[in-house]
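# kindly generate the corresponding structure for this input.
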Amino acid sequence: MATTGINVSPEQVEANKCKESIPEPCIVVIFGASGDLTKRKLLPALYHLEQANLLPENFAVVGVARRDLSATFAPDMKDGILKGGGVDEKEEKLGKFIDRVKYFATEFDNDEGFEKLKAYLADLDKQFGTKGNRLFYLAVAPEFFADITHRLGNHGMTGEDGDHWVRVIIEKPFGTDLESAKKLNSEINQVLKEDQIFRIDHYLGKETVQNILVFRFGNGIFEPIWNRNYIDHIQITAAESIGIEGRGPFYEAAGALRDVLQNHVMEVLSFVAMEPPDVFESAPVRIEKLKVWKAISPIPVENTARGQYGPGNVDGEDVKGYRQEDRVSPESQTETFAAMKLEIDNWRWAGVPFYIRAGKRLKTRVTEVVITFKRPPLHIFQGSGAGAEQLEPNVLTLRIQPDDGIKLKFGAKIPGPTTNIAQVNMNFSYAEAFGKSSANGYERLLLDAMLGDGTLFAEREGVETTWALMTPILEAWKAQKKDFPNYDAGSWGPKEADELLERDGRAWQA
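Just a heads-up that it's a prediction; the model follows:
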């Protein structure tokens, strides 16, 4: 198997890290800091920025939650950094960083607590020289988004002037349908300007997602063939082999379409399909992404498929079905798999179908974009040897996770006196090229939010546009009771998903 050669030195990789701007002094305030996200992702990511000298010298972190964790919060966050961040306990910077990790306990509906939080942050400004700059991170359940934002506003913690800035990161899900997304947007915008709001999708923090744009627009050989003239169809898969991991109530209210397709997959699709922006800055990139979503035709329910896993075998282990999971209804109609066929009505993509799918308890964990090119117009090798008649199309695979990288499949002559053709792969591996990384994807997003760069964040119109596409499907599914379960755990999903492609003469690249 052929493998690409990599022309990059460790010095180049290190130099590239240091080209980013360093944010102004600030305090990162994390609401819901007692949750798993803060320990496993956010604090390790912030420390990775510290390691790379990308945090300001005047900086602090404040965890906010309802329980009194003042005595244990900083040591617990240190434990998370050591276990999840690939960090040596003896690192010189670690102790200084942990000294700037603080905790504040308050109920999220307690006005007195918010007033005390305001005073506490002002005291930290004096202690650490953070100049009143705030990045609030709402790592809380969606029902608290609007309430916390309004209390921050009511207690004078969201206003900006020429001397300081305030920004708010809001975790997904941002709404559960079009109506709820509009309502939440309206409530948040009563307090915050749109440029203060950073709706986060952690998929956009992944290097391999960002690399889609570099691969397309930073290399002269790909963009000329990135269109309907050369591409037959595109598939996007976000498959997980795990189940719902004890999150029964959450998943019962969400399902695969809300949890993955409406946000993660649609973001990836926009990077694959967008036109080149004038410059790689927030406004031009968002405009081009929005154009893609607005050009997607309404999706007929017959161009969709949904499924729910039953008992099966994953990686040699017998696992239970979704309806047997903890705190899941034995008659649940929640989909754990969703797939659909999309068409983008613009000049670049007219006639090129996009097939997207996402699901739990599938055969393997993989997130990737598969671009299948059209076959040559004339098979000049027909009849010249075994295998020539079966000449396959070129396939470009952009692997987002795991084994991050890029693979190009093409035909090559098998050595010998006859013209026999075999399919071979040219591979690029991120780990082989740049070494394994302990980064978790939140580093870039946290840094960009501190810098005020919204390029990799969702904006209001984009969120509402994707919900406008997905809400009619949710409503149609709700009106049609499905005979679940309809796929075994450890398979590639229900047969209806295969039929989406089969009726077009295609198949999933599993």
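# could you use CA atoms for every contact and neighbour count after this?
OK.
# what's the distance between the residue sitting furthest away from the middle of the chain and E499?
Computed with Cα atoms, centre = their mean, the maximum C-alpha offset from the centroid of the chain is found at P417, amounting to 49.4 Å. Computed as Cα to Cα, to the nearest Å, the P417 to E499 distance reads 41 Å.
# one more: Q423?
Counting by Cα to Cα - Q423 and E499 are separated by 26 Å.
# counting contacts, what elements does the helix ranked longest in the chain pack onto?
Identified as the longest helix of the chain according to DSSP state H is helix 460-479. Under the contact criterion of 3 or more Cα pairs under 8 Å, 6 or more residues apart in numbering; DSSP states H and E, helix 460-479 touches helix 178-189, helix 282-295.
# flag every buried residue along it.
Buried positions in helix 460-479, judged by neighbour count with 16 or more other Cα atoms under 10 Å: 460, 462-474, 477.
# next SSE downstream of that helix?
strand 487-488 (DSSP states H and E).
# coming back round to it: list the contacts for the residue farthest from the centre of the chain?
Going by Cα atoms under 8 Å, 6 or more residues apart in numbering, P417 touches no other residue.
# here is the second sequence; please produce its structure so I can put it next to the first one:
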Amino acid sequence: MSEQNMAQGAAPAESTLVLEAALTPPDSGSSAWDNPLRDPRDRRLPRIAGPSGLVIFGVTGDLSRKKLMPAVYDLANRGLLPPGFSLVGFARRDWADQDFAQVVHDAVREHARTPFREEVWQQLVEGMRFIPGDFDDDTAFKQLKSAVDELDASRGTSGNYAFYLSVPPKFFPKVVQQLKKHGLADAPEGSWRRAVIEKPFGHDLASARELNRIVHEVFEPDQVFRIDHYLGKETVQNILALRFANQMYEPIWNRSFVDHVQITMAEDIGIGGRAGYYDGIGAARDVIQNHLLQLMALTAMEEPIAFDAGSLVTEKMKVLKSVKLPEDLGAHTVRGQYAAAWQGGEKVRGYLQEEGIDPASTTDTYAAIKLEVDNRRWAGVPFYLRTGKRLGRRVTEIAVVFQRAPHSPFDTTATEELGQNAIVIRVQPDEGMTVRFGSKVPGTSMEIRDVTMDFAYGESFTESSPEAYERLILDVLLGDANLFPRTEEVEESWRILDPIEEYWATHGKPAQYASGSWGPGEADEMLARDGRSWRRP
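This next block holds a predicted model:
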């Protein structure tokens, strides 16, 4: 601003006002994101949730203790929750508010990503309430309604609540119907109510449709947030940045250059104490139907017109609708169960010996399938998806493997140790990306060998990546649905998986594989038929 304008008392420029607003802390009832002078596209300020509260059903479960409650604390510790934020737990426990607060405190101390700060904790604990009861207990839901009204008055939550259903899917209908019955699903004028649903979203297409029907009788589609925590991971979101913010990758991201794509989610642990949930569900329903098909859609999709929920869903749905199953499901799909073996220096039990598992169970702990995307970009390029428990190590990655050079001037002996070029996106645990290519080995002879260039989040950025649940819970409170699968995506994913599950149900038993290995030999044979092999991460 010129001295003349200052002398005349002219209003400061808009950019100056925005900067001043950025430097002014919001008051207790405001959000920096809601500041009318702030351009929502300005990323200099973090997105901060407005007045709101979170109600967690099933708050005594492992998910809540290990992920949800620590994520709430980490958000508060980073200044991303309003001062009056409230947390209400609902479970079948004879607890008072202070008992619940102690449970949250212990979970935060053990599992939070950010350091514990007493002043942050004291601000959070003032807004904690606990409601004991069953899901069919009308009295408990009346108490929940009273608690919500009391928090609106004492904490300034303004009637804005997200209801997190951290419960088995069989309880979803009862909980949403109780919320409707007691007026909790209906937001006061100018406020919002949202439902957060954990996977699995049904166990097949028919059950998914029925579940969606029941939930949408109470909540509108834009009020329902289906959690797929993989979509909240920084490395998954980085797929879009890698492809569409750079010029060097997208021109070769197609059938003219790509040989095949492998998407792997491997775990080195067994089912633990989850027999009641896992048996009858299996690896394909638990992981492929949601996590891996979502990763595949992000890898294969066309560029969206904008980074918003509608545009992303449009492009992902084009991929899912284009997925073609192999004609011979016996040759191009594999399921397995881990068997007893030595792993990590200890003898571990096989799946059929796990506590609570029927010795005759045919539930898969390993699943591998071959899919194709029948469109112009990907025609003829196979996508191999695999997941399993008790595998060689814990890793999730997307490997885009390229065709070999069409002509080589080098002798065969010079390139005998040269593999195929690849771009590997490491989703977890060593978040980052690797580019594999051939390079000359130092020396007087011409010898070419694979080398890698690595990008690691931990080395390139000083700030550690937030946990997926931090990002997703904040997005729910902000009403940002970019990273949440829509109804149509869930149903289309079941359309893909159902024929495979139906085939497996009538064709023998799962193959056995040794714990600590990389799966059954049949999975290696599946790729060998195509002249390929699995990566060993």
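# quick TM-score on the pair, please.
The TM-score (TM-score structural alignment, normalised by the length of the first structure) is 0.93; 492 aligned residues with a Cα RMSD of 1.6 Å.
# quick one, strands of the stretch 151-300 of the first structure?
166-170, 197-199, 231-239 (DSSP state E, counting those that start in this stretch).
# out of those strands, which is closest to E443 of the first structure?
With Cα to Cα, the closest approach to E443 of the first structure among these belongs to strand 166-170: 13.5 Å.
# how many residues are close by P494 of the first structure?
By other Cα atoms under 10 Å, the residues close to P494 of the first structure number 20.
# cool, and the one 3 residues further on?
Residue neighbour count, defined by other Cα under 10 Å, stands at 25 for A497 of the first structure.
# do the one 3 residues further on as well
L500 of the first structure sits with 21 neighbouring residues when counted by other Cα under 10 Å.
# tell me which residue of the second structure matches up with it.
Correspondence of L500 of the first structure to the second structure, assessed by TM-score structural alignment: M526.
# matching the residue farthest from the centre of the first structure against the second structure, which residue comes up?
Matched across to the second structure, P417 of the first structure falls on T444, judged by TM-score structural alignment.
# tell me the secondary structure at Y164 of the second structure.
What DSSP: H, G, I helix; E, B strand; the rest coil gives for Y164 of the second structure is strand.
# gap between it and I227 of the second structure?
Distance from Y164 of the second structure to I227 of the second structure, by Cα to Cα: 10 Å.
# between the two, what contacts are shared?
With Cα under 8 Å, 6+ apart as the test, Y164 of the second structure and I227 both reach V196, I197.
# is it possible to get JSON lines of the helices and strands packed on helix 460-479 of the first structure that adds distance to G310 of the first structure?
Below are those laid out as JSON lines (distance: least, Cα to Cα, whole Å):
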{"stretch": "helix 178-189", "distance to G310 of the first structure": "30"}
{"stretch": "helix 282-295", "distance to G310 of the first structure": "33"}
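# dump these to JSON lines, plus mean neighbour count and distance to E223 of the first structure.
Below are those laid out as JSON lines (neighbours: other Cα atoms under 10 Å; distance: least, Cα to Cα, whole Å):
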{"stretch": "helix 178-189", "mean neighbour count": "17", "distance to E223 of the first structure": "34"}
{"stretch": "helix 282-295", "mean neighbour count": "18", "distance to E223 of the first structure": "16"}
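# and D111 of the first structure, which of those is closest to it?
Comparing those under Cα to Cα, the one sitting nearest is helix 178-189, at 18.0 Å.
# where in the second structure does that closest one fall?
Using TM-score structural alignment, helix 178-189 of the first structure pairs with 205-216 in the second structure.
# and the contacts of stretch 343-350 of the first structure?
Residues contacting stretch 343-350 of the first structure (Cα under 8 Å, 6+ apart): N227, R228, A273, V292, A295, I296, S297, G351, V352, P353, F354.
# now, of these, which are buried?
Here, 16+ other Cα under 10 Å leaves N227, R228, A273, V292, I296, G351, V352, P353, F354 buried among those.
# coming back round to it: buried deepest among the strands of the stretch 151-300 of the first structure, which one?
strand 197-199 (a mean of 24; mean count of other Cα atoms under 10 Å).
# now it on the second structure. Mean distance?
Strand 197-199 of the first structure, aligned to the second structure and superposed, deviates on average by 0.4 Å (mean Cα distance after the TM-score superposition for the first structure).
# how long is stretch 238-256 of the first structure end to end?
10 Å.
# now stretch 482-489 of the second structure
First residue to last in stretch 482-489 of the second structure (Cα to Cα) measures 13 Å.
# tell me the residues of the first structure aligned with it.
Taking TM-score structural alignment, stretch 482-489 of the second structure hits residues 455-462 over in the first structure.
# distance from the chain centre to that stretch, please.
Relative to its chain's centre, stretch 455-462 of the first structure lies at 13 Å (Cα atoms, centre = their mean, to the nearest Å).
# same check, this time on stretch 345-362 of the second structure
28 Å.
# read off where it ends up in the first structure.
Taking TM-score structural alignment, stretch 345-362 of the second structure hits residues 316-333 over in the first structure.
# re earlier: which of the helices and strands packed on helix 460-479 of the first structure sits closest to H155 of the first structure?
H155 of the first structure lies closest, by Cα to Cα, to one member of those: helix 178-189, at 15.1 Å.
# the closest one vs the second structure, mean deviation?
Helix 178-189 of the first structure sits 0.6 Å off on average (mean Cα distance after the TM-score superposition for the first structure).
# what packs against that helix?
For helix 178-189 of the first structure, the elements it packs on are helix 145-154, helix 460-479, judged by 3+ Cα pairs under 8 Å, 6+ apart.
# which residue ranges of the stretch 401-537 of the second structure form strands?
Using DSSP E, counting those that start in this stretch, strands in the stretch 401-537 of the second structure cover 422-428, 432-440, 448-456, 511-514.
# if we can go back for a sec, contacts for the match of stretch 482-489 of the second structure, please.
Residues outside stretch 455-462 of the first structure that contact it (Cα under 8 Å, 6+ apart): 185, 194, 197-201, 204-205, 281-283, 285-286, 289-290, 293, 445.
# nearest to P10 of the first structure, of the contacts of stretch 343-350 of the first structure?
Nearest to P10 of the first structure among the contacts of stretch 343-350 of the first structure is A273, at 32.6 Å by Cα to Cα.
# any idea how far I425 of the second structure is from the equivalent of E207 of the first structure over in the second structure?
Taking TM-score structural alignment, E207 of the first structure has E234 as its aligned residue in the second structure. As judged by Cα to Cα, E234 of the second structure and I425 of the second structure stand 11 Å apart.
# so those two - more neighbours on which side?
The residue with more neighbours, out of E234 of the second structure and I425, is I425; 24 against 19, by other Cα under 10 Å.
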